[in-house]
Every structure is written in C-alpha cells, then in structure tokens.
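got a predicted structure plus its sequence, pasted below:
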Amino acid sequence: MSTFTDRFNTALLVIDAQTDVLADGYLRDETISNIQLLVTRARELGVPVIWVQHSDDELVLNSEGWKIVPELSPAESEEIINKLYGDAFEATALESVLSKNGVGRLVVSGAQSDACIRSTAHGAFTRGYDVTLVSDAHTTSDMTEWGAPPPEMAISHINLYWQFQGAPGRTASVSSAAEINFGA
C-alpha cells in the first residue's frame, strides 16, 4: 500500500498521448489501442482518468501537434494537466488533483517511455505513490541517433527494471493492459 494512509483510490495517468509525441512512436497503433482499453475500463469502474500534456519550444501549447491524438478523447469531466518538465508532478496541479480524489496508486501509460513516463513514474514513487507501469501501453520514438537503444529495447528495459523498484511502504509493478485491475 502507498505511504498515504488516507488515499485508497487508483487513477489512470495518460501521459503525453499527443499527436506529435506519438507520430513516430514504436508500435504506435497497438499502444494507443491498449490505452483506449485502459481508459474505457477506468471509466466503467469510475476510476479517475488524468490526462497529461507536455509543451515546450517544439511542442507549442494549443498547436495541432500538441493536441491529444484523435483516437483518444478526454471526457469533459476528466482532469487535464499541462506540464513543462518530464515529471508530471513538477510545477503542476497533479498532486492536488490526486489528493482531492484520494489517489494513492497510479497506473501509468503514454509516452515517451524513456523520458516523461520514466520521470513521472519515479516522481510518483518518490512522493509516496504505488506505481503500476502498463508494459504495453507506453511507447517511445527512435532516439538511437543520440545514443539511446532502439525503442523496443528502451521499452523492454524500463519494463524490466520498474518491477524491481523498492521503497518502504510502496510498491512498483508492471502489468499488461489486459491484466490491469483498477480495484487492486
């Protein structure tokens, strides 16, 4: 159980599922399909779905490339968090949204695996949250020209090491979209 003694709820985070971010994502369509599955299941169970959107000099706020991919659509009642940093907690309202909803466990999906997904998962874990990374609902682009491993290896590595994270009073886990149980 998370380190929060009064937060028993789970939330689904959909991080940077934006047009330009996912344009060349590894297994893009499969990843989006798995995110759709998670969003649908979360909504059916009344689990909060929280959307995170990044902006910077290349990903301009409110531009076409900044928008959520057309295959996914936030419900009017769902929170949207705008961020400027890799960790979705940095200089955003994410913590207050989670607190308001009694959330102590996060299910993490979206992009980029080796940047904002990793940063936010670590940020959540160090802040006391239980974090489940959805193995087949996060992706990244090919960044080999900058020395990164190929996308499939980057994703595999993050899935591998995340399951072995440990800290007092918190759990880190990795599950496929089909295995996610929002009530556990």
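Structure received.

only C-alpha atoms from now on, for both contacts and neighbour counts.
Fine.

count of neighbours near Q53?
Neighbour count of Q53, defined by other C-alpha atoms under 10 Å: 21.

and it, which of the three is it?
Three-state assignment for Q53 (DSSP: H, G, I helix; E, B strand; the rest coil): strand.

please determine how far the closest residue to R118 other than its chain neighbours is located from H138.
Nearest residue to R118 in three dimensions, chain neighbours excluded: I158, at 7.5 Å (C-alpha to C-alpha, 6 or more residues apart in numbering). Going from I158 to H138 by C-alpha to C-alpha, to the nearest Å gives 10 Å.

what's the answer for L160, then?
From L160 across to H138, the span is 13 Å (C-alpha to C-alpha).

what about these two, which has more around it?
A side-by-side neighbour count of L160 and H138, using other C-alpha under 10 Å, places H138 first with 30 against 14.

in the protein, which spans are helices?
Assigned by DSSP state H, the helices in the chain fall at 19-22, 28-45, 94-100, 118-126, 151-162.

let's bring in a second one:
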Amino acid sequence: MSGEVRRFFVANLPETGATDFSLPEAVGRHLRVLRSKVGDEIVLFDGSGRESVATLTAIEPATCAAGETTVAQPQLPAIHLIQALPKGKKLESIVRMATEVGVDAIHLAITDRTVSRPDGPRGEGRARRLERIATEATRQARRRTVPQIHPPVSLAEPAARAPQSAPRLIFWEESTK
C-alpha cells in the first residue's frame, strides 16, 4: 500500500499479540481490491474507542498479526444531535455528515410535521443501513467511536434526558439570532 495506513471496522478486536486473527470477509475483499500485500500495516477499530495496529500475514483468506490495542481518551464535551426524520434519503446524508464532524449520538425524533414513519421490518432494515453508514463514515473520518443511533421517539423524550446543565442549541432556518 502506498501512503496512508488503511482503517477497517471489526466487531471484535484481536487480542494483543495474536498471530493468526481472521478478518471479516468484507475486509478481506477490500484488501484484495486495494492490492494489499503480506506485511502491510492496517488499523482495526471496533467502534467503541479501541483500535489495534495489525500486520497482514495472509491475503487469501485475510489474516493478520495484531499489535497493541489502544483505547481512545474520551472527547469532551459529547455532542448529541436530535434530528427530526426528514423525507426520502436525506437521513443517510445527515448521519454520514454528523458522524464525520464528530457527533457522538444521533437521536431520531418524530415531530408534528414528520412524514416518514419507519415502522416494522422496513424500519429495522433502515436502522441497520444507518448503522452501516455511520460505521463507514467513522472509518473514513479516522474516528475511533461510531455514534450511537437511537430509534425514533417524540421530540420531547431525548430533550428531557439531556442534563439540565448541558448547552442546548436549536438550528432553525427562520431564526434571526
């Protein structure tokens, strides 16, 4: 690989010093497309703030030797976005961009004007897709933590859970301040 070290999401990081850690099939496919070679360094992260530098030991099937696992220091203050459900596929872009700028949690809200109602199997599939988008945006933005995406609830619920001392900002297109 030339230049930068590639980052890949894995659900479970290998133990420090593991010499034969099997990578998920999607990661292996990605490594083959990138024409990675045995000996290349990669970074594995689990989305909870932990990451491990690893060295590829085989490409078919993709395996690696793991280095030391490090834990990210918490970033303060935590940013929680309360987002009303928009129409169409706008939510995917919102999740991607919010993840890239460092949002720690996304609370989906149903308001009086919400048209989109993600219920049943369609809503579950959409939730999994949003999680995949957030995971990929985390990888691309070189973050260590994947933001938590909370299911849609009324607007009042996430606002009430926020600490009273937390600053609250409302972005409204007709605001004059």
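Nice, thanks for sending it over. Since the model is a prediction, treat every value here as computed from it, not as a measurement.

kindly provide the TM-score of these chains.
In this superposition the chains share a TM-score of 0.30, using TM-score structural alignment, normalised by the length of the second structure; 87 aligned residues with a C-alpha RMSD of 4.6 Å.

before we move on, the earlier item: pick the most deeply packed of the helices of the first structure.
Among these, the stretch with the highest mean neighbour count (mean count of other C-alpha atoms under 10 Å) is helix 19-22, at a mean of 21.

which residues does R129 of the second structure contact?
With C-alpha atoms under 8 Å, 6 or more residues apart in numbering as the criterion, no residue contacts R129 of the second structure.

so how far is I110 of the second structure from it?
Distance of R129 of the second structure to I110 of the second structure, computed by C-alpha to C-alpha: 19 Å.

repeat that for S93 of the second structure.
Counting by C-alpha to C-alpha, the gap from S93 of the second structure to I110 of the second structure is 18 Å.

more crowded one of the two?
Between S93 of the second structure and I110, counting by other C-alpha under 10 Å, I110 is the more crowded of the two (19 against 13).

so that one sits right up against H150, yeah?
No. Judged on C-alpha atoms under 8 Å, I110 of the second structure makes no contact with H150 at a distance of 12.0 Å.

so what's S175 of the first structure closest to, chain neighbours aside?
Of all residues not flanking S175 of the first structure in the chain, V134 sits nearest, at 5.2 Å (C-alpha to C-alpha, 6+ apart).

number of nearby residues for that neighbour?
V134 of the first structure, neighbours per other C-alpha under 10 Å, totals 23.

tell me how far it lies from W162 of the first structure.
According to C-alpha to C-alpha, V134 of the first structure and W162 of the first structure sit 10 Å apart.

find residues that contact each of these two.
Residues touching both V134 of the first structure and W162 (C-alpha under 8 Å, 6+ apart) are V174.

on that earlier part again, who wins for proximity to I80 of the first structure among the helices of the first structure?
For I80 of the first structure, the closest of the helices of the first structure is helix 94-100, at 9.0 Å, according to C-alpha to C-alpha.

packing partners for that closest one?
Contact analysis of helix 94-100 of the first structure by 3 or more C-alpha pairs under 8 Å, 6 or more residues apart in numbering; DSSP states H and E lists no helix or strand as a packing neighbour.

where do the strands of the first structure begin and end?
With DSSP state E applied, the first structure shows strands at 9-15, 49-54, 80-83, 103-111, 130-139, 166-167, 170-175, listed in chain order.

what's the angle between the first one and helix 28-45?
Translated: strand 9-15 of the first structure. In terms of direction (axes from the mean of the first three to the mean of the last three C-alpha atoms, to 10 degrees), strand 9-15 of the first structure departs from helix 28-45 by 150 degrees.

next: the longest one.
Counting by the same axes, to 10 degrees, strand 130-139 of the first structure lies at 140 degrees to helix 28-45.

helices or strands up against strand 130-139 of the first structure?
Applying 3+ C-alpha pairs under 8 Å, 6+ apart, we find strand 130-139 of the first structure packed against helix 28-45, strand 103-111, helix 118-126, helix 151-162, strand 170-175.

7 Å - rerun?
Here strand 130-139 of the first structure touches helix 28-45, strand 103-111, strand 170-175, going by 3 or more C-alpha pairs under 7 Å, 6 or more residues apart in numbering; DSSP states H and E.
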